[in-house]
Every structure is written in structure tokens, then in C-alpha cells.
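Novice: Predicted model and sequence below, questions to follow.
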Amino acid sequence: METGTLPAPTSPDLVVGLVGCGIMGRGIAQIAVLSGARVRLHDGREGAAVAAREELLATFAKLADKGKLDAGAAQQAGERLVACGSLEDLADCHVVVEAIVENLDAKKALFGALEGIVSADAILATNTSSLPVTAIAAGLKRPGRVAGFHFFNPVPLMKIVEAIGGFLTEPAVVDYLLALGKHWGHTAVRAKDTPGFIVNHAGRGYGTEGLRLLAEGVASVPALDNILRDTAGFRLGPCELLDLTGLDVSHPVMESIYHQYYEEPRFRPQVHTRQMLTAGALGKKVGHGFYRYGADGKKENVAEAAQPTARATSVWLSQERPELAERIAVLIAAAGIPQESGERPSESALCIVTPLGEDATTCCVRENLDARRTVGVEALFDVSRRRVVMTTPATDAQTLAMACGLFGATGTPVSVIRDSAGLVSQRVVAHIVNIACEIAQQGIAEPQDIDRAVTLGLGYPLGPLAWGDQLGPQTVLAILKNLELQTGDSRYRPSPWLQRRALLGLSLHHKEI
């Protein structure tokens, strides 16, 4: 298909049709019309297009009142925005974007109808978040002009859009949408037509691994969220995020991507959220989920279980991983507790190990330590805002009290978890990095685009490949190998993209010739 007959994405002659006037459709219409396009709104619901136009006009007026939009520009945008009563009114559109219900049959029927209305060179774009673009286009007379154009809610604020080419999509169509998305003020990234595309695919690692930790009884809900916020730097913990999104939205997506990838273990959902969904504990929207919410929508604070504290007489610190031990030695010195220097601990010492992808039990047995007096601690991630203490099954109460006293001596919160291969942040972040590496390996998107899409679409502190580089590909590989060895779960098998770059000392952004 040739797109040269279409007006340039920057042209004021460009006419964009928007079918579906819900929150996503209105958001797309807003950025399109404010960027200079003429926009036609249509919705199958009686009066919905007119109501959407009125709401957008009110939005433009508010932006003008706040000085965020010139009053003249607001008026001109309103003049370019037209509510249409029928699909036939979209006949002069150069690009039609659908944002209707997430149902394959409905989308196919819409595009089938549009084919007989719009010109032969018009582009048909779907804002689907989970359905295959290829399946939507299949059966059309001109499937090459159908592509994905996936925005995120709220569209004006989430400055990322995925342009997705299906199996039959002409490359020029995706190129045009990339330029259009950029003109509309968004970072536009190219993606292959695969389940979840880039962002929803890459995002599978956070929630599913967090839920796996809950299923194993490693941490409580507040501890899990606190650890991942304070040590790894996520804006919300996985349970907070699932409550915000709503399990009626997030759990079906988890199941859908898992099944679309033919039960790929990396994306395996957990039973707990299916039970919560069945029980109607959807999250913030209904007032209860992982947490409870007041009438004002604010989350009720749930504190982690209080731990007794005691002062250790001395501390013995494993030197198996000197670079990790050095970080913990600073905390021991700050607490004013003597650190033993012998190869073996004294009979009364608090013993500390710093696991990397392993559990405290394995470290304890390998070094022939007394498990009753041993704890593991998180040393790979930030320890300035929170310390994480991991017990072995044999750790006694006095040892735990001494560990909590040591790491909380300067007033920093301490979270206590049960023994787990990889603690919490190591498991979750390594899993996220590994999935991103597999996205790169499969050629779904360019490495730099993966990071751009994830940071803008999910708000992670770093793009997953950049995060892997910061930790060190060899370190991430070691965590995953130890996780796979200790759990026997193939969900942790390292991506070839990661393995080869770690072995060669290359960046995870490095592309082959």
C-alpha cells in the first residue's frame, strides 16, 4: 500500500476518524485535534459522540483558563472537532482509529463496514491492547492497511504509543503511524504483532512474580509492596498496582497473555487473584482488594508485623560475595556492633549471609553455619530506605531480634521475609529484565524502544535492559540460574539474549550485525 497519497501527518488537511468515544477514544481525539488534525467522532451509542465533543470542548476551556492552551487554539480545535451520527460520515477520513470494546468480532465487523466507506488508501488503526492485529485484519479486502495504534490511559499524559504491524500490514502503514504518533506529541515505538506487544508483554514480570512470592508465603502484602518500592524504586508495589488497575482488568490480561503464549511459564498467573476476582475483591474501585479503601478512595494503611529487637554482641559477615558484604559492613559499623574478622564465627555471633539468587539455607549449609544463628540480607539493591532480613527455617527468635535491632538501629525500617531463592527485589527485577531480553531476542522491538516504552508506559525507575546493564548482565544471569536451579521452575530460564551478552561482557542494548 502506498501512503504517499495521504496528507503528511503534520498537514492541516489530515482528517482523522475516531470510532468509540469512551475515555480512550476521547483522549486520542484530544491529542489529534490539538495537534492540528480535523477529527470526526463517532460512537454506536446514541448521543455518545455529541457528549464526547462537549466534554472535550470543556477540557479545552479548562486548559485555556489554566494558561496551558491558548484561547484561540482552543476555539480552533473545537471547530475542527465534529460529532458524526453515522459511519458514512467518516468517508473523507485519511486515518480511522477505533477504540471500541475489546472484542475481536466487534472490531472485525467495524473494519469490515469501514472498508466500504473510506477511500482505498485510508489507514485503519486499532487501539487494541490485547487482541492480535493480524486477526482483526484477516478477511478484509485490504488487510495491508490495518495496523495497531496502541495508546495508554490517560492518553494526553501517557506519552507513549505502540505502532504495531500485523502479519499482513504494509510497512509503510506502520511508518506513517509512527510519524503521526510523534507529531501528536508522543514517543512512538514500532512493535511486532505479539501478545501484549511491548509494554503489556514486558509488564508481565512485575505482577506475576510478586504474586508468586505471596503464593510461596515469602512476604506479607504490605512487606512485598514496601520492599519493592523502597529497595527497587517502583512507584507502587505490585499489590497496590493491581488494586489500582482492578482485577477485573488485570487478571484476564494475565490469563490471556499466558494462554496466547501457549502456557509460557514466565507469564504464569496465580490462583489467588482468580479467587479474588471471583469474590469481587477487585481493588480500589469497589473499596477492597489486597487493601481496603475508605469512602474518599484512600488506602487504609496496613503496617507490617512489629518485630522485637535485641542488641547483638558481635556479627560475623560472610565474605563469599565481597562486593555485597562491603555494603552490609557499613551498616554494621553504623550500628556500633563489633564485626568479627575470623574465617569462622564465634559461638555467640549473629551470622549474616548475602545471597544472590539463592536462599539463606543454601548459603548457610555451604558455609557450614549454624542455621539457628543465621539470617540473609538484601545487599544488591538500595539499603538506605529499607533493610530486608530473610530467615532460614531454623532461625531462632533471638537471632531475628538481633538482626532487626542491628539493621533498624539508625531508624531505617526493617522488613522480615521467609527464606526465598533471590529474596524479593532480586527475583522480581531479574524476571523483568529476562522478559525484556526475550522481547529483544524475538525481534518484537528494538532494545532502545523496549526501554523507552516500558519507562513511559509502566513508570519503572529504569528501562529493563538499562536496569540489567546497571546491575550487570553477569549478575542478572547468576540470579536467574540460581533461581532455576533452586526452584526447578523453567520460568527463570535465562533468555539467550541475556546469556550471550553476559558471557561476552556486552551491554543488553547491544545489537548483532
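Specialist: Looks like it arrived, so ask away. Model, not experiment: these values are computed from the prediction.
Novice: hey, let's count contacts and neighbours off CA atoms from now on
Specialist: Noted.
Novice: end-to-end on stretch 350-370?
Specialist: The first and final residues of stretch 350-370 sit 10 Å from each other (C-alpha to C-alpha, to the nearest Å).
Novice: buried residues in that stretch?
Specialist: 350-361, 363-364, 369 (16 or more other C-alpha atoms under 10 Å).
Novice: farthest pair in those residues?
Specialist: Greatest spatial distance among those (C-alpha to C-alpha): L350 and G357, at 21.9 Å.
Novice: among the buried residues of stretch 350-370, which are in helices?
Specialist: In helices, defined here by DSSP state H, the members of the buried residues of stretch 350-370 are A360, T361, C363, C364.
Novice: Touching, the last one and P355? I think so.
Specialist: This points to C364. No - using C-alpha atoms under 8 Å, C364 is not in contact with P355, being 9.8 Å away.
Novice: Going by residue numbers, what spans are helices in the stretch 351-500 of the chain?
Specialist: 360-366, 397-407, 425-441, 447-458, 464-471, 473-487, 496-504 (DSSP state H, counting those that start in this stretch).
Novice: nope, the stretch 101-250 of the chain is what I was after
Specialist: Under DSSP H, counting those that start in this stretch, the stretch 101-250 of the chain gives helices at 104-115, 133-137, 171-183, 199-202, 204-215, 221-230, 238-245, 247-260.
Novice: Centre of the chain to the shortest one, how far?
Specialist: Taking C-alpha atoms, centre = their mean, to the nearest Å, the mean C-alpha location of helix 199-202 is offset from the chain mean by 6 Å.
Novice: Report all helices and strands that that helix contacts.
Specialist: Here helix 199-202 touches helix 425-441, helix 447-458, going by 3 or more C-alpha pairs under 8 Å, 6 or more residues apart in numbering; DSSP states H and E.
Novice: Nearest to A29, out of those helices?
Specialist: helix 447-458 (19.3 Å).
Novice: And the closest one, what does it pack against?
Specialist: Using 3+ C-alpha pairs under 8 Å, 6+ apart, helix 447-458 is in contact with strand 160-165, strand 187-192, helix 199-202, helix 425-441, helix 464-471.
Novice: Throw the ones you listed into a markdown table and include mean neighbour count, thanks.
Specialist: Listed next are the helices and strands packed on helix 447-458 as a markdown table, based on neighbours: other C-alpha atoms under 10 Å:
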| stretch | mean neighbour count |
| --- | --- |
| strand 160-165 | 29 |
| strand 187-192 | 23 |
| helix 199-202 | 22 |
| helix 425-441 | 25 |
| helix 464-471 | 21 |
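Novice: Against that first model, consider the following:
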Amino acid sequence: MTSETTTRTVVGVVGAGTMGAGIAHVAAAAGHDTLLLDARDGAAAAAVEQVGRRVRRSVEKGRLDEADAEALLARLRPAADLTDLAGCGLVVEAVVEDPAVKQELLRELAGVVAADTLLATNTSSLSVGAIATALPRPGRVLGLHFFNPAPLMRLVEVVRAPSTDQAAVDAAVALVAAWGKTPVVCADTPGFVVNRVARPYYGEAFRLLADPVGGLDPATVDALLTGAGGFPMGPCALTDLIGQDVNAAVNRAVWEGFDRDPRFTPSVVQDALVAAGTLGRKSGRGFLDHTEGADAPQPATVEPCTGPALRPGRGLDPLARRAGWHDQGEEPGSVEVVPTDGRTAAAVEAALGRPVVVLDAVRDPATATRVGAVASPACPPGALAALAAALAPAGVAVSPLPDVPGLVVARTAAALVAAAEDAVESGVTDRAGVDRAMELGAGHPAGPLAWGRDLGDRWVVGVLDALHAAEPTGRYRVPATLRARAMLAADRVSRGLGIGLVAAGPGHGTVRATVTETWLNGFGIVHGGLVAVLADTALAVACNSHGPLTVGAGLDVVWVSPGRTGDVLVAEARERVRYGAGARNGVYDITVRRDDGSGTGDVVAEVRGRTRSVGPVPAPSPDSPPQEDT
């Protein structure tokens, strides 16, 4: 679809509420004749007038030329009934989030418009495929999920149902891009991209607020996620703006859509707000008080004061340099400040045999204005006050935290990375699409996968495993691909041989490596032991994708053909049988092939692998040497 073609397309929008009017505004601004229809008498005309007022304010502020504004408004007009939309090349419905209503509307539209007209739903949480089932040609139905306010927000999720034709997706992508928006194509799954991946940003905050032992308050949680996490708005203030009832409804829809997966369990704290009618800004109160004249709540902050000598541990160098905080060596009674790895301060103290202060995660040490911290049980009094004094020269405040796994920012970051990895692993969209969607649709300062690369796969997995150990419900399960990458990053042998990850999932794993001179034996062919290492690595990826630490208990290898220099060898392991209550003991079939690009290259070896579960993965110590991720 060319730019000229897209601007000639007449666009219809059904539903003249805030979202429908915004979509109509976008289409008209992009050069389309646009018709806006609503079942309520006068609603479409009122929405057109509202768009006119917004456009004229833009002219007054110098953001829009007066001639362009008049041309835009000349292209936008109300429609009287569905038959007025007969000449449209695209119709977007933005009516109430009721599948029966949407389905009936699109069915009626299909009888009015041309056979090649695209029909789109702006649903944020309903199944596009289910809505399309009532239509005679479901292939032309897709989702175009705009974000509010539509004229300003750049992201549009282009939702492809199983029944949607590729030609319809391509046309929609071209059209959305011509409108100056950023399309992200995604599968028709609950929450699509943004409403799925963003759940932990709210859910982890609400979980902390629900903990009666923690004593955290909404202002402190928000201040940490903005001041240390770099988010533009904290989850409590953001859901107050959205409306607690609206956000809770999306939470519940995603939870139900995933068969009540514990990762999306609704919050009892939020449900209590909704039940009490404290819905946020629109009701005057939510997590925060929005009534006129109310004082803004202040986050918990430690007053700077002298205290025990503190030493910045490894990983805190950028923050320490910014504050001019120097390591004075191990003075008697000094306490080391270590970055969180997900474990509680008490657990780190027990592992190291000395008191510590654990610092919560910080997205950007150069710009952070606040950090959270907790002192281990044996810390001398005043340790947090001394930390506040050490960081004060950099303008960084310290909030005291309860000693919970993952603290605030770290657990949120790890859970967001896991949600993003799971979305990619599930085929919702690609890695670039997830990050674009979260930046443009949710306003995150960076995509979760980009943040995960900065944090490191091993760190993210360590935090998730620490959270899972405290709450083994499956809420914090690690996506198989993420665990496999973290495992390979820590495996010096695999890294030394250049073994890389191809794919991972529960009970299966695929790795690959290029044969170099170092792989060869005295006869110029691949050393059998190194082929076994490649097979064992695939086995480790497959069996440890379940979660617990599992080891190979034996390999039976049948050699089929030799490998030589330059061969690309691919080893694929698949679970044959698993046995033992709660264990991951099992038997795996592993095939090592030459990769000739066809996926059916010559077999080098057939391997039968046996595994034995030996317990949970231990979290790395702060004293352990850092490893680069692959």
C-alpha cells in the first residue's frame, strides 16, 4: 500500500468516545476523509466539535498551521448510520469492551462495506479471533489497538488473529506507519504486548503494599521506581490516573485469559480500593489523596548522619564515584554495601559471615535521585544513616526497606524481564517489538529486554529464583530461554568452545558451535569427547529449563559420521520420559547434526542422556567473580 493509496482511503470510526474521537483525529490529520459514527444521538457531532476545539488550541499554541487545521477539520465529519460507511477502505470500531457488541457490529459492517475493506477492533483485552468468528470473511479482521490519547501516543499494536490474512496485516502496518505511528505486529493473546508485559510493574508494587510485615507505603514505592528505576510515574500514581477499576479489570482479564496463571494474580490491595469506590483521580482518592488542597505524600527517607564506616562493594563503582564515596579499606567495624542479587540481607550476611547493607537496583547511577537499602541483622546502628550521608553529595536520597527478597526495583525489573522473555518465547512478537511497545505504549524509559541485557541474564535469574524460593507458586518461574542463556554464560567450558544457544523450552534445548582446529584429534576429525560436550550442553539446557538444578547422570553415544573443521554442529535434546515425584530425573534423546541450512543435515551422533535432579540453583555470592553474559 503506497502513501498515495493510504491517504485516498476513506476511514470510518464507530464509537465517538475518547478513544474513537482520538482515532478519527489521527486519521483525518494523516489526510484521510474520515467518518465518525456513534449510536447515541448527537454523540458523533459532539466528538467532531471536541476534536475541532483541540485542533484550534494547537493553532493558538503555534503547533499547527491554520490552513492545515482547517483542511483537517474539513476531512472529519459525523456519519448518520452504518450505510454512510459503505465506501470506507478501513473501519475501526471503538465501542464498549463487550465481545457480543463488537461481534454484532462488525457482522453488520461486513454486510455494508466492500469485500476488501479492512475491519479493525480497538479492543485492549478481548480475543480478536473470537470477535471475527461471526463474519463471513474473518481474514480481513484484525486488531488495531491504539493507546490513549491516540493523537499523542505513537504505538499501535497490530493484532493478528489466527484467521487474519497476511495481506490484511501488511496493509494495516503500511497504513499505521503512514499515519506517523509505530506499528508492532503481535499475536492474538491475552493482553497482546503492553498489557501483558506491563503486569509486573503494577503487580509487584501491590504485592509489597499487601505485605503486613513490610510496612511499605505507596509514596515510597513510587519514589523508588521513579528515582531509582527511572520510570516517569510510579505504579500507584499511574493506576490512580488510569483508574483503579480500569486497571483492575485489565489485570483480571489477563489473569482469566491465561487460565488464572499465578504470574497475573489480581491484587487484594487493588481489589479493596475498587470495592470501596476509591478509584483514583476520578473519585478523589485511590492509593494517593487527590482531593483539592491535599498534601503530597512524602516517601520514607533516611536522615544523613555519621555512623559506622561503609565500603562500597563491587558493582557500586558508578554510584560511588558520582558521590565521591571512596573505599577506605577494611577499617575495624566497617560494613560493606553490596548490590542486591535477590537474596535477603539476612541471607547475604549468613553466606558471607559478616554484616552488610544491601542496596536495591538502580537503572542509571548517573541520574538516580533515590535508592532503597536494608541493613542485615548484625549491622551496627546507624548504617543506613551513614549510607545516606555518603550519597548525599550526589543528591541521592536513601529509603529504608524491609528485608524482603528482591527489594522493590530489583524484583520489578526481574519480573518485567521475565514477562518480556516469556512473550517472545510464546511468539507474541519479536524482541525488538517488545521493547518498542513498552517504550512507546507504556512509557518505560527503556525496553525490559534492553534493561535485562544491562543487568545480565545471571542476575535476573538469580533474583527470580530468590523470589521463587520465598513464594514457590510459579509466579516467578524463569522462561526457559532466559535460564539457558544464564547457564551458558556461567559455563566456562561451553563458552570456551563457542557453544551458543539456539532455542530452549521445557524439556527441550538446542545449541550450536562451529568446529575449529581446537576441536580436532590427531586424525584431523572432531574429538569424540567434544561432540559429547556439545550434546551434554544441549541436555543441560533442556533439563534445567524446568527450573531445578539437574545434572547429566550418563551419556550413551552412537557415532554416525565424523565432523571436520568448519562444520557447524547443532545438538538438539528432547525429553523422552521424566519420573520421580517432584524431581526432574529423566531420559533425553539428543541428536547432533551438521547444519547445512536445511534443518536435516547429516547426523554426527545419536545420544541417549540420563539426568538426575540435585536441588535448587544457588544464588551467586556478591564475592563471586563477575561473568560476561553470552
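Specialist: Here it is on my side, so go on. Being a predicted model, the structure only gives us computed values, none of them experimental.
Novice: who's in contact with P393 of structure 2?
Specialist: Taking C-alpha atoms under 8 Å, 6 or more residues apart in numbering, we find P393 of structure 2 in contact with A323, G324.
Novice: cutoff 10 Å now
Specialist: R322, A323, G324, W325 (C-alpha atoms under 10 Å, 6 or more residues apart in numbering).
Novice: For the residues you listed, pick the one with the most neighbours.
Specialist: Of all these, W325 has the most neighbours under the rule other C-alpha atoms under 10 Å, reaching 20 neighbours.
Novice: wait, doesn't it sit right on L310?
Specialist: Yes - in this structure W325 of structure 2 lies within contact range of L310 using C-alpha atoms under 10 Å: 9.2 Å.
Novice: between these two, what contacts are shared?
Specialist: L387, A390.
Novice: JSON lines please, covering the helices and strands packed on helix 447-458 of structure 1 and showing distance to V174 of structure 1.
Specialist: Below are those laid out as JSON lines (distance: least, C-alpha to C-alpha, whole Å):
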{"stretch": "strand 160-165", "distance to V174 of structure 1": "6"}
{"stretch": "strand 187-192", "distance to V174 of structure 1": "7"}
{"stretch": "helix 199-202", "distance to V174 of structure 1": "17"}
{"stretch": "helix 425-441", "distance to V174 of structure 1": "19"}
{"stretch": "helix 464-471", "distance to V174 of structure 1": "24"}
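Novice: for these, which one sits closest to A279 of structure 1?
Specialist: Nearest to A279 of structure 1, of those and by C-alpha to C-alpha, is helix 199-202 at 25.1 Å.
Novice: Give me the mean distance between the closest one and structure 2.
Specialist: When structure 2 is superposed, helix 199-202 of structure 1 averages 1.0 Å from its matched positions, counting by mean C-alpha distance after the TM-score superposition for structure 1.
Novice: What residues in structure 2 pair up with that helix?
Specialist: Counting by TM-score structural alignment, helix 199-202 of structure 1 lines up with residues 194-197 of structure 2.
Novice: Filter the contacts of P393 of structure 2 down to just the ones in helices.
Specialist: Checking these against DSSP H, those in helices are R322, A323.
Novice: Could you provide the contacts of P393 of structure 2 in JSON lines, with additional columns for distance to R57 of structure 2?
Specialist: Below are the contacts of P393 of structure 2 laid out as JSON lines (distance: C-alpha to C-alpha, whole Å):
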{"residue": "R322", "distance to R57 of structure 2": "44"}
{"residue": "A323", "distance to R57 of structure 2": "45"}
{"residue": "G324", "distance to R57 of structure 2": "48"}
{"residue": "W325", "distance to R57 of structure 2": "50"}
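Novice: which one of the contacts of P393 of structure 2 is nearest A540 of structure 2?
Specialist: R322 (41.8 Å).
Novice: Hmm, the closest one is touching D364, no?
Specialist: No - taking contacts as C-alpha under 10 Å, R322 of structure 2 lies outside contact range of D364: 11.5 Å.
Novice: Give me the aligned partner of V10 of structure 2 over in structure 1.
Specialist: So, by TM-score structural alignment, V10 of structure 2 is matched to V15.
Novice: hmm, I was thinking of G139 of structure 2
Specialist: Checking TM-score structural alignment: G139 of structure 2 goes with G144.
Novice: Could you check how far its match is from A138 of structure 1?
Specialist: According to C-alpha to C-alpha, G144 of structure 1 stands 10 Å off from A138 of structure 1.
Novice: which neighbours do those two share?
Specialist: Common neighbours of G144 of structure 1 and A138, using C-alpha under 10 Å, 6+ apart, are G166, F167, L168.
Novice: Now the first one: closest residue in space, sequence neighbours ignored.
Specialist: This means G166 of structure 1. T134 (4.6 Å; C-alpha to C-alpha, 6 or more residues apart in numbering).
Novice: What is the equivalent residue in structure 2 for that neighbour?
Specialist: Correspondence of T134 of structure 1 to structure 2, assessed by TM-score structural alignment: G129.
Novice: My guess is its match contacts R137. True?
Specialist: No - in this structure, G129 of structure 2 is not within contact of R137 by C-alpha under 10 Å, at 11.8 Å.
Novice: Give me the more crowded residue out of these two.
Specialist: G129 (21 against 16).
Novice: can you pull the contacts of that one?
Specialist: Contacts of G129 of structure 2 by C-alpha under 10 Å, 6+ apart are 138-139, 141-143, 159-164, 188-189.
Novice: Any chance of a markdown table for those, columns distance to R578 of structure 2?
Specialist: Below are the contacts of G129 of structure 2 laid out as a markdown table (distance: C-alpha to C-alpha, whole Å):
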| residue | distance to R578 of structure 2 |
| --- | --- |
| P138 | 42 |
| G139 | 41 |
| V141 | 43 |
| L142 | 41 |
| G143 | 41 |
| V159 | 37 |
| R160 | 36 |
| A161 | 35 |
| P162 | 33 |
| S163 | 36 |
| T164 | 38 |
| D188 | 32 |
| T189 | 30 |
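Novice: Can you say which of those are buried?
Specialist: P138, G139, V141, L142, G143, V159, R160, A161, S163, T164, D188, T189.
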